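1. Here is my input; please provide its structure:
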Amino acid sequence: MRKKLIVSADDFGFSEAYNYGAVKGYQEGIITVLSLMSNMASAPHGVNLAKREVPKANLVLHTNFVQGKPVSEPEHIRSLVNEKGQFYRSYEWKGDNPSDKKCIGNIVVTVEDCYKETVAQINRFRELTGYYPNHFEGHSVINKNISAAFHQAAMEFHIHCMTEPEVETEKWHPVHEIMTGNPLFMEILDRGLRPEDIYEDRFGILNSPYEYNIIHLHPGYVDAYILDNSSLTTARCRDLQTACDPGVKQWLLDHDIELVDFSSIYK
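-> Modelled structure (predicted):
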């Protein structure tokens, strides 16, 4: 069984500088998917850039409930937004697990609101691109209510979704989220990907029992918006540098790992 690897540039549309870097990662590196935050102000810039520079790139939806403004009217999704109509940040959420170090607040989002905003972002994606995504996933935070909402939307729109557990149908092959449960994941996320993380197979690609596997990266340039609105800064630049390292692509070739996008998982 030949291993197939999806490498996603998450946060596409976060800022204009980030968009340029993500497209470079697709053009010159191992990035196979651009995962769009359709609610963000720089989403139209990202879509137009991709159409111009990488028209064959697989754009998917990076559903976002913690950054910027929602697509839905704020009064229709009260559990997700503050008094200014902005999404609550992830640190304001109450986590499912008391030991969660990211979600340390008391905000509890409802399945209904998450479903409404997921559908709104799917439809915004279509407005921007002209088509529905063939995959969607969540940005930054996933909990049981988001998972329930995602399952509902995935079945309604017949779109592949990565959540826990993965939505299963006869339409697509299962995809392994190779970072889940990996003790090195947060370290690599925070500092950025290094070539040795690939060369030493710290993600466990070679030993994965799955045919289709996915790695999420954040390859891009940094601008003032990123600096002001994200704790992930220099790691994005390191992800981009490593994604474009010729040695990394050669390692994948040497180990007969095929780079694919989400179109390949559909039967």
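2. Could you use CA atoms for every contact and neighbour count after this?
-> Will do.
3. Tell me, how many residues neighbour the closest residue in space to F65 that isn't next to it in sequence?
-> The shortest distance from F65 to any residue other than its chain neighbours is 6.2 Å, reached at F87 (CA to CA, 6 or more residues apart in numbering). For F87, the count of nearby residues is 22 (other CA atoms under 10 Å).
4. in the stretch 51-200 of the chain, which spans are helices?
-> In the stretch 51-200 of the chain, helices defined by DSSP state H, counting those that start in this stretch lie at 111-129, 144-157, 185-191, 195-199, listed in chain order.
5. right, so of those helices, which gets closest to V260?
-> helix 195-199 (17.0 Å; CA to CA).
6. got the contact list for the helix or strand that comes right after the closest one?
-> Going down the chain from helix 195-199, the next helix or strand is strand 212-217, by DSSP states H and E. Residues from elsewhere that reach strand 212-217, judged by CA atoms under 8 Å, 6 or more residues apart in numbering: 3-10, 173-179, 189, 193, 205, 236, 239, 265.
7. for G25, what are its contacts?
-> For G25, counting by CA under 8 Å, 6+ apart, the contacting residues are 31, 219-220, 240, 243-244.
8. ok so, going back, any idea how far M162 is from the residue nearest to F65?
-> From F87 across to M162, the span is 22 Å (CA to CA, to the nearest Å).
9. Now do the contacts for the residue nearest to F65.
-> Applying CA under 8 Å, 6+ apart, we find F87 in contact with 65-70, 80-81.
10. again, but for R238
-> 191-194, 219.
11. That one - that's part of a helix, no?
-> Yes - per DSSP: H, G, I helix; E, B strand; the rest coil, R238 lies within a helix segment.
12. To compare against the first, here's the next sequence to fold:
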Amino acid sequence: MKLIVNADDFGYSKGVNLGIVEAHREGIVTSATLMVNMDGFEHAVGLAKKHPTLGVGIHLVLTCGSPVSQDVPTLTDGEGRFRRGQDHLVAAVPEEIERELRAQLGAFMASGLMLTHIDSHHHVHAHPAVLPIVLKLAEEHRVPVRYPWMSESREQRDQSSVPTTEGFSHHFYGDDLTVQSFVRIVEEMSDYSVVEIMTHPAYLDEAILTGSSYTKQRTTELKILTAAELKQYIRDQKIQLVTFSELG
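-> Down below sits the predicted model:
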């Protein structure tokens, strides 16, 4: 099995960035996805350039922070920030969605980092109003997209030539975080040749404590993803830790 361990929310804050880099340097995280519209973006870019073995994709955002582009009123609230949740995306203007996603990709490319793949915050890339646009952008950039796990989007994904993994798990999340729970996820997908497990390692800082509902669990994830026991399991099972760049 080839395993991609991706850390979401790279760029959210310095605490998140430092946790992700440690989980890569000292643990099994191979990949991260960058939020270009958050305050920790430039700090994350600097860290990524110092750690070139960390694959970096883009974490497209439509539900957190502020947009990169201008004049996207169907995506924002009265304060110019992205609306919470995904209900508004059904009525959002498709041209505004595409304009914003292109702006985020433009900011990523301007950073000088190599784009390995595309995924999204709160899985908005799998939303029926967003997925066709994301697949078009992925084809243009010739990069993979995280496997959309929402059932209503799978038919669209399966009709696309955009590469993705055979398996994907978002279950390493919440309060049941142990080495054993991570191992169970891996074993449940053992029949696949290439899989991705989504993670959120971080150190806590003011930005996370005030802006996210997922807080202390991030430090628990960091502890598990760097645990000697888990690293030994990966070696014993001869699991290859890879990035999205190896999907071709």
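13. on that earlier part again, let me know the closest of the contacts of R238 of structure 1 to M155 of structure 1.
-> Of all these, P219 has the smallest distance to M155 of structure 1: 30.4 Å, by CA to CA.
14. What's the closest one aligned with over in structure 2?
-> Correspondence of P219 of structure 1 to structure 2, assessed by TM-score structural alignment: P201.
15. Tell me how many other residues crowd that match.
-> Here the number of neighbours of P201 of structure 2 (other CA under 10 Å) works out to 34.
16. Tell me the secondary structure at it.
-> coil.
17. nearest spatial neighbour of the equivalent of L60 of structure 2 over in structure 1, skipping sequence neighbours?
-> Correspondence of L60 of structure 2 to structure 1, assessed by TM-score structural alignment: T63. Nearest non-adjacent residue to T63 of structure 1, counting by CA to CA, 6+ apart: G138, 4.8 Å away.
18. who's in contact with that neighbour?
-> Taking CA under 8 Å, 6+ apart as the definition, contacts of G138 of structure 1 comprise 62-64, 162-163.
19. Could you rerun that using 10 Å?
-> By CA atoms under 10 Å, 6 or more residues apart in numbering, the contact set of G138 of structure 1 is 10, 37, 61-65, 118, 146-147, 150, 161-163.
20. can you put these in TSV and add distance to P44 of structure 1 and neighbour count?
-> Formatted as TSV, the contacts of G138 of structure 1 follow (distance: CA to CA, whole Å; neighbours: other CA atoms under 10 Å):
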residue	distance to P44 of structure 1	neighbour count
D10	16	25
M37	10	30
L61	13	28
H62	14	28
T63	15	26
N64	16	25
F65	18	28
T118	18	29
I146	25	23
S147	27	23
F150	24	30
C161	23	23
M162	24	21
T163	26	19
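21. possible to save those as TSV with distance to L259 of structure 1?
-> Below are the contacts of G138 of structure 1 laid out as TSV (distance: CA to CA, whole Å):
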residue	distance to L259 of structure 1
D10	16
M37	23
L61	19
H62	20
T63	23
N64	26
F65	29
T118	28
I146	29
S147	27
F150	26
C161	19
M162	18
T163	21
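22. Could you let me know which of those ends up closest to G105 of structure 1?
-> For these, the nearest to G105 of structure 1 is F65 (15.1 Å; CA to CA).
23. didn't V29 of structure 2 look like it was pressed against A227?
-> No - under the criterion of CA atoms under 10 Å, V29 of structure 2 is not in contact with A227, lying 11.6 Å apart.
24. Neighbour count for these two, which is higher?
-> Shown here are V29 of structure 2 and A227; by other CA under 10 Å, V29 has more neighbours (29 against 16).
25. Counterpart of that one over in structure 1?
-> For V29 of structure 2, the aligned residue in structure 1 is I31 (criterion: TM-score structural alignment).
26. And that match, how far from S8 of structure 1?
-> Per CA to CA, I31 of structure 1 is found 6 Å from S8 of structure 1.
27. The counterpart of K144 of structure 1 in structure 2 - nearest residue in space that isn't next to it in sequence?
-> Using TM-score structural alignment, the partner of K144 of structure 1 in structure 2 is P128. Counting by CA to CA, 6+ apart, the nearest residue to P128 of structure 2 once its immediate chain neighbours are dropped is S153, at 6.0 Å.
28. Number of residues surrounding the one you found?
-> 19.
29. That one and V134 touch, don't they?
-> No - contact criterion CA under 10 Å: S153 of structure 2 and V134 do not qualify, at 11.9 Å.
30. what does the strand or helix carrying E42 of structure 2 rub up against?
-> E42 of structure 2 belongs to helix 41-50 when assigned by DSSP H and E. Contact with helix 41-50 of structure 2 is made by 9-14, 16-18, 20-21, 32, 34-36, 51, 54-56, 107-108, 111-114, as judged by CA under 10 Å, 6+ apart.
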